[in-house]
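Novice: Sequence unavailable; structure follows:
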């Protein structure tokens, strides 16, 4: 089988979307799939059985379909709110507040003048319409969580078949230091430094906490240099916070193994790869209560409200006294490996070809 993985937007931004594409491609190659990776908006030339898109818009999907190539899309969709409803069809108070965020953006634009309001309205409407058009033309969508699939359907009305393909980590890489002793009170926060990841809120919540040290590690987001400077200033004012630049992926296991707890108090997470890595490495885990992390971590993590510094502090304090979860490590190893992700992805490809009556081995004699 020949597959093209195409990331057309955001390739310059380090993070989970790049990791997901690259690691899934590598695991598919282990299964005998010929995978080609392509970055950027320029339409690639070639012949493939399937195009697997990340961030593809309607123009790119239509172009592939015109060439007779079926398209599947990893949605990586956050939804119109910054949380997921615990019950189907029921709007919680937090959902209402999250969706109200959009209303506040429109209010701010209206106060600046009609031109700004019109521009914002058109941009957000265009973004949603692009998703609807692209995802409706795709053969199958591959969300990372059941909750994400619900949002695609309920927020956008897209009825394309979804196959949930969980995100994953290299379990063996991170399990190497699982039994290593860690200093009491040592807290780590790994991730791209940007407003969405809420490092500034985490620093402020934990600054000055007695007996606690926080290390924040990650690359700067190329579109948010000012946020990194804010984090640096906040860290400099706290005697228990260290801000470090990004490290190589291969160096992360040793970093996790030097800390007792990992915190990821973001405004939303579909998965939180660093939470999975930290748990596999023997850390206790604090993560956001907004999104779908609970589908991965269950009750074996502490959850916090990223808008509430007290909630972040309490969750971290409790996690520091928790023992590492052996059950969570086993679940990650069983369900969230790249091999498992590749198997599910390949099954989705095969279902697309079967639906079209195509066999991959006949497509390229």
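Specialist: Yep, that arrived. Treat the numbers as computed from the prediction; the structure is a model and nothing was measured.
Novice: can we go C-alpha only for contacts and neighbour counts from here?
Specialist: Fine.
Novice: for this structure, what's the longest helix?
Specialist: In terms of residue count, the longest helix belonging to the chain (DSSP state H) is helix 114-137.
Novice: Now that helix: buried residues?
Specialist: Within helix 114-137, the residues that count as buried by 16 or more other CA atoms under 10 Å are 117, 120, 130-137.
Novice: likewise stretch 4-11?
Specialist: In stretch 4-11, counting by 16+ other CA under 10 Å, buried: 4-8, 11.
Novice: Next: stretch 304-317.
Specialist: 304-306, 309, 311-317.
Novice: which other residues reach that stretch?
Specialist: 198, 201-202, 204-206, 261, 263, 265-267, 286-290, 302-303 (CA atoms under 8 Å, 6 or more residues apart in numbering).
Novice: circling back: would TSV of the buried residues of helix 114-137 with distance to residue 341 be doable?
Specialist: What follows is the buried residues of helix 114-137, written out as TSV (distance: CA to CA, whole Å):
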residue	distance to residue 341
117	42
120	37
130	27
131	24
132	25
133	26
134	23
135	21
136	23
137	23
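Novice: hold the first one in mind and look at this next one:
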């Protein structure tokens, strides 16, 4: 089987969760013997491919061109939507009014793409229900969860402690792009109230926001961590906190939980379908929700969540589920 992956034009320049999902899924499929190719060309000839798989329907101006090309060449189109309705977030104050108008103007495009695709692969049942609610979609679908890298298994905190000495025994870690959407400033404020050290890791999307977050004296920024060092950082952290305004899944939360950190995450998104009652949830629209959530997270064992993630959410399993979905589509 030969599969073509397509994604937003800047998926490597500005990596995010969709970048990880695309690359990890591609590798998992290759491990199963599937030939996976990647192209950002919206006019690529599709004769040699069995199907086209597009990731992330949110930047619809980009991906709609892939949709039109597949439709024109009569190739089966699979879409991983990675969808969250941002209306509530963008309307919370007046600062995003132009962005909200743009979001609304693109919603019909997203609806057409999702309705006329051959197969949708949402990352949760809750995501699919939101899509059905927003766009009256009846497109066939198969829930394909996200995963964590199994090479993280067995990595403990030792390497991170060697590379980053001087950190307290208990600290809060947050691995994400530094941006107002990720809500690190709120996290810094609440960690200061509790006397907790906050360790941040990830690329800086908004330099001015980053300066505001770093103004808190207990905040330590480590840049972007990867591979063994990232896994060891997750293992060292008491809590991994992601109080974002929304998260479709929260891949860093999934990875942190797999490595043994207690997960504290936003309730705006699909995390509860993954973590059930084994994580701590906060509502970013309620200012007082985070401090008691951090206090609670300090007292809870992460072991049940870690074992749950190991059992259900490896990228290898994601590859198997994705391949089965492809096979059913092509057979039908």
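Specialist: Structure received. From a predicted model like this one, the values you see are computed outputs, not experimental measurements.
Novice: circling back: show me the two of the buried residues of helix 114-137 of structure 1 that sit farthest apart.
Specialist: 117 and 137 (30.2 Å; CA to CA).
Novice: ranges for the strands of structure 2?
Specialist: With DSSP state E, the ranges of strands along structure 2 come out as 2-6, 35-38, 51-55, 77-80, 119-120, 172-175, 198-201, 219-221, 239-242, 262-266, 280-282.
Novice: Superpose on structure 1 and give me the mean offset of the fifth one.
Specialist: Between strand 119-120 of structure 2 and its aligned partner residues in structure 1, the average distance after superposition works out to 0.5 Å, using mean CA distance after the TM-score superposition for structure 1.
Novice: again with the last one
Specialist: Average distance between strand 280-282 of structure 2 and its aligned residues in structure 1, after superposition and using mean CA distance after the TM-score superposition for structure 1, equals 0.9 Å.
Novice: Residue 120 of structure 2 corresponds to which position in structure 1?
Specialist: Under the alignment (TM-score structural alignment), residue 120 of structure 2 pairs with residue 141 of structure 1.
Novice: pretty sure its match is touching residue 72, no?
Specialist: Yes - in this structure residue 141 of structure 1 lies within contact range of residue 72 using CA atoms under 8 Å: 5.7 Å.
Novice: Can you get me a residue count around residue 331 of structure 1?
Specialist: 14 (other CA atoms under 10 Å).
Novice: Contacts only, for the equivalent of it over in structure 2.
Specialist: Alignment note (TM-score structural alignment): residue 331 of structure 1 maps to residue 308 of structure 2. Residue 308 of structure 2 is in contact with residue 275, counting by CA under 8 Å, 6+ apart.
Novice: what ranges do the helices span in the stretch 201-332 of structure 2?
Specialist: 207-214, 227-236, 251-259, 271-275, 290-297, 303-312, 315-331 (DSSP state H, counting those that start in this stretch).
Novice: Please work out how many residues are found near the aligned partner of residue 83 of structure 2 in structure 1.
Specialist: Superposed on structure 1 with TM-score structural alignment, residue 83 of structure 2 falls opposite residue 77. By other CA under 10 Å, 17 other residues sit near residue 77 of structure 1.
Novice: ok, the closest residue to residue 6 of structure 2 other than its chain neighbours to residue 86 of structure 2 distance?
Specialist: Distances taken as CA to CA, 6 or more residues apart in numbering place residue 54 nearest to residue 6 of structure 2, at 4.8 Å, with adjacent residues excluded. Separation of residue 54 of structure 2 from residue 86 of structure 2 (CA to CA, to the nearest Å): 20 Å.
Novice: Between the two, which is the more surrounded one?
Specialist: Using other CA under 10 Å, the more surrounded residue of residue 54 of structure 2 and residue 86 is residue 54, with 24 against 14.
Novice: Verify the contact between that one and residue 7 for me.
Specialist: Yes - between residue 54 of structure 2 and residue 7 a contact is recorded at 5.8 Å, counting by CA under 8 Å.
Novice: Give me the common contacts of those two.
Specialist: residue 63.
Novice: dump the residue contacts of the closest residue to residue 133 of structure 1 other than its chain neighbours.
Specialist: In space, and not counting its chain neighbours, residue 133 of structure 1 is closest to residue 58: 5.6 Å by CA to CA, 6+ apart. Contacts of residue 58 of structure 1 were listed using CA under 8 Å, 6+ apart, and they are 130-131, 133-135, 137.
Novice: Could you do residue 235 of structure 2 as well?
Specialist: Listed by CA under 8 Å, 6+ apart, the contact partners of residue 235 of structure 2 are 155-157, 256, 259-261.
Novice: Tell me, of these, which are also contacts in structure 1.
Specialist: Shared with structure 1 under both residues aligned by TM-score structural alignment, their matches' CA atoms under 8 Å, the contacts from the contacts of residue 235 of structure 2 are 156-157, 259-261.
Novice: what do we get in structure 1 for residue 299 of structure 2?
Specialist: In structure 1, residue 299 of structure 2 lands on residue 321 (TM-score structural alignment).
Novice: now that match: how far from residue 282 of structure 1?
Specialist: Distance from residue 321 of structure 1 to residue 282 of structure 1, by CA to CA: 14 Å.
Novice: what about the two, which has more around it?
Specialist: Taking other CA under 10 Å, residue 321 of structure 1 and residue 282 do not tie; residue 282 has more neighbours (31 against 13).
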